[in-house]
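Participant: Sequence unavailable; structure follows:
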């Protein structure tokens, strides 16, 4: 499943592609699962003619803010991604990057085609943010470059129309964002120790902190040297400090390299956690075991994580 770094990459791609542009045309696949009963006609009518004035993210959700309501909220599901004709596929950290060989890509669910930039109040990112292409290049190819597609082979992505995304579920139930709302150590510890259960389960709880998923939780616990089955109430102050530091470090680093797994440190468990391979070891030669924790497949290193 795309986790915070991958979804943030998608948000920045959307920002670079659509910010300040009018949605000229919308193509919607007839998929009642992805669109949760929202008809293609209703979605197209809601979006066509609106101007994108912001691109936002909270945890694993992102949404395009329009100059009128409703706004469009996206969740990428397990394998969904955002695409443009001139930018690579969303680099799912656990997946294989494939070249963009056809347009629109296979399994397209929602395609938005944008027009010229309009002079509207815009929101959603700092000026000069990484990934913002602006209006560089030949103006003749604007129609080709300024398109955004949501594609999803497994149909677990979701698209909704919402007037106030932060005020209604599911976004209203999420905890502080791991990238944009960093807690102090004291606030983190207080929030952590209000919870019961295994530490991995708490990290996966989006009401605790929004954005971590399975690979982030495994990586953070490995780097923190904590067994994923440890009850949170048994963590010492020093262990809690390690968990706090590694959690924010892993997320911020993955975002800084645009969720590109080839740029993750070679020492990360990430590179060796996939596939339940017998005899898998870390870069230091330590045995990796696979178990189920909090209902999720979990990779951990018993000789390190206590």
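Facilitator: Okay, I see it. Everything numeric here is computed off the predicted structure, so don't read it as measured data.
Participant: can we go C-alpha only for contacts and neighbour counts from here?
Facilitator: Will do.
Participant: Look at residue 299 and give its secondary structure.
Facilitator: At residue 299 the chain is in strand, as set by DSSP: H, G, I helix; E, B strand; the rest coil.
Participant: tell me the contacts of it?
Facilitator: 218, 273, 288, 289, 290, 291 (Cα atoms under 8 Å, 6 or more residues apart in numbering).
Participant: Same check on residue 104?
Facilitator: When contacts are taken as Cα under 8 Å, 6+ apart, residue 104 is in contact with 85, 111, 149.
Participant: does the last one really touch residue 110, like I thought?
Facilitator: Pointing back at residue 149 there. Yes: with contact defined as Cα atoms under 8 Å, residue 149 counts as touching residue 110 (5.5 Å).
Participant: Against that first model, consider the following:
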């Protein structure tokens, strides 16, 4: 997911190619999720933007906004896979670092809006025609209009509900402010950093980098740290976010000692090692994948229950019926609406219907085919509620066991009495 540095990259290109220009046309592509989830529509967006002069572009954490010469203005979020593309320049970042000779088609796929500007002279300089497209394949981005003055955009929803930005709000996000925040909360420190209501812009890899640089275990509770540890977290938070924004998320310019440059080989043998030989371990804690370096990130107080005493992931069997999370959820799922969960497999062993007893006068019901399997399962599960999976037997029948059923010889068919139904199982010919 694009985080604070990647959003800074988008804002940079918006200022370069769109600010101070007049939008000739805007074509919105209707999407009842990307627009509709935030009370907007493609048609409303197009009408509000077309013919307007762009006066500015900015960000707060993972959100970015574009202001015009009159309200309304637009606030946008890239979601998991959203991006802004320009017809005159490639704007990809480290995830597209591999060079390619393939010429990308224009207009691109998965567009949510397409803005066009004519060639014009701005501040005495000639500016070429440009087309700008907002794309999102997974439809987790958000595009909205905000009816307020341009200089008040951060005082309105959704920006006002988010915490301070570590780069543009350094005067707010001080050591004392962070210490007060951490001491009134009681959750793992990484969870605190990822909560956008606390601090804007910190995503999964940024949080892991901050905690690695600060030598802090990600699952230690945030209210257990001393002044010196909080200062390390604060300084690391400001430094990592500032570097990510100043380099426009270009990982080639990141310091060589950053965890971020070596953390992506999860599951590969003999990988996940820093240049100094320290091993990188991936933990799935609190539903999120965390990269840590155990030699550096030591625990000094209580940690979350899903991390063992050695800093490793506790191994436990998943509960029955629990939904399996997709790979995308494990990597980065900051918002609840961005989660994708695979449906749980049906537990067919609990839906076996009880067979009806024979109507030929025999009061013993035939043995159930699932009796042996249920008995074996019951013996292997500890502390299970008694009778939780037991089906109620039909009235007039006796409970059957698989062992007795195997040892019981086949009974001879009894003569049918008048008025009774003869079972097909007892037909002799």
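Facilitator: Yes, it's here. Source: prediction; values computed, not measured.
Participant: and of the contacts of residue 299 of the first structure, the nearest to residue 178 of the first structure?
Facilitator: The nearest member of these to residue 178 of the first structure, counting by Cα to Cα, is residue 218 at 15.8 Å.
Participant: Am I right that the closest one is in contact with residue 298?
Facilitator: Yes: contact criterion Cα under 8 Å: residue 218 of the first structure and residue 298 qualify, at 6.6 Å.
Participant: Which one of the two is surrounded by more residues?
Facilitator: When residue 218 of the first structure and residue 298 are compared for neighbours, residue 218 comes out ahead with 25 against 21, by other Cα atoms under 10 Å.
Participant: three-state assignment of that one?
Facilitator: Classified using three-state DSSP, residue 218 of the first structure is helix.
Participant: What is the subsequent helix or strand relative to the lengthiest helix in the first structure?
Facilitator: Longest helix in the first structure by number of residues, with DSSP state H as the criterion: helix 237-256. Downstream of helix 237-256 of the first structure, the first helix or strand assigned by DSSP states H and E is strand 289-293.
Participant: Next, the mean deviation of that following strand compared to the second structure.
Facilitator: Overlaying the second structure shows strand 289-293 of the first structure at a mean distance of 1.9 Å from the equivalent residues (mean Cα distance after the TM-score superposition for the first structure).
Participant: And that strand, how far out from the chain middle?
Facilitator: Distance of strand 289-293 of the first structure from the chain centroid (Cα atoms, centre = their mean, to the nearest Å) equals 24 Å.
Participant: what does that strand correspond to over in the second structure?
Facilitator: Against the second structure, the aligned range for strand 289-293 of the first structure is residues 281-285 (TM-score structural alignment).
Participant: now swap in stretch 169-178 of the first structure and tell me
Facilitator: Using TM-score structural alignment, stretch 169-178 of the first structure pairs with 157-166 in the second structure.
Participant: how about the matching stretch: buried residues?
Facilitator: 159, 162, 163, 164, 165, 166 (16 or more other Cα atoms under 10 Å).
Participant: Closest to residue 19 of the second structure out of the residues you listed?
Facilitator: residue 159 (20.9 Å).
Participant: related to what we said a few turns ago, residues in contact with the match of stretch 169-178 of the first structure?
Facilitator: Outside stretch 157-166 of the second structure, the residues that touch it by Cα under 8 Å, 6+ apart are 60-61, 63, 146, 153-154, 172-173, 196-201, 237-238, 241-242.
Participant: sorry, back to before: and the buried ones among the contacts of residue 299 of the first structure, selectable in ChimeraX?
Facilitator: In ChimeraX, this line selects whichever of the contacts of residue 299 of the first structure come out buried by 16+ other Cα under 10 Å:
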select :218,273,288,289,290
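Participant: Tabulate the contacts of residue 299 of the first structure (JSON lines), appending distance to residue 231 of the first structure.
Facilitator: Compiled in JSON lines, the contacts of residue 299 of the first structure are given as follows (distance: Cα to Cα, whole Å):
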{"residue": "218", "distance to residue 231 of the first structure": "15"}
{"residue": "273", "distance to residue 231 of the first structure": "23"}
{"residue": "288", "distance to residue 231 of the first structure": "21"}
{"residue": "289", "distance to residue 231 of the first structure": "19"}
{"residue": "290", "distance to residue 231 of the first structure": "19"}
{"residue": "291", "distance to residue 231 of the first structure": "16"}
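Participant: Go through the contacts of residue 299 of the first structure and say which is closest to residue 96 of the first structure.
Facilitator: residue 273 (14.9 Å).
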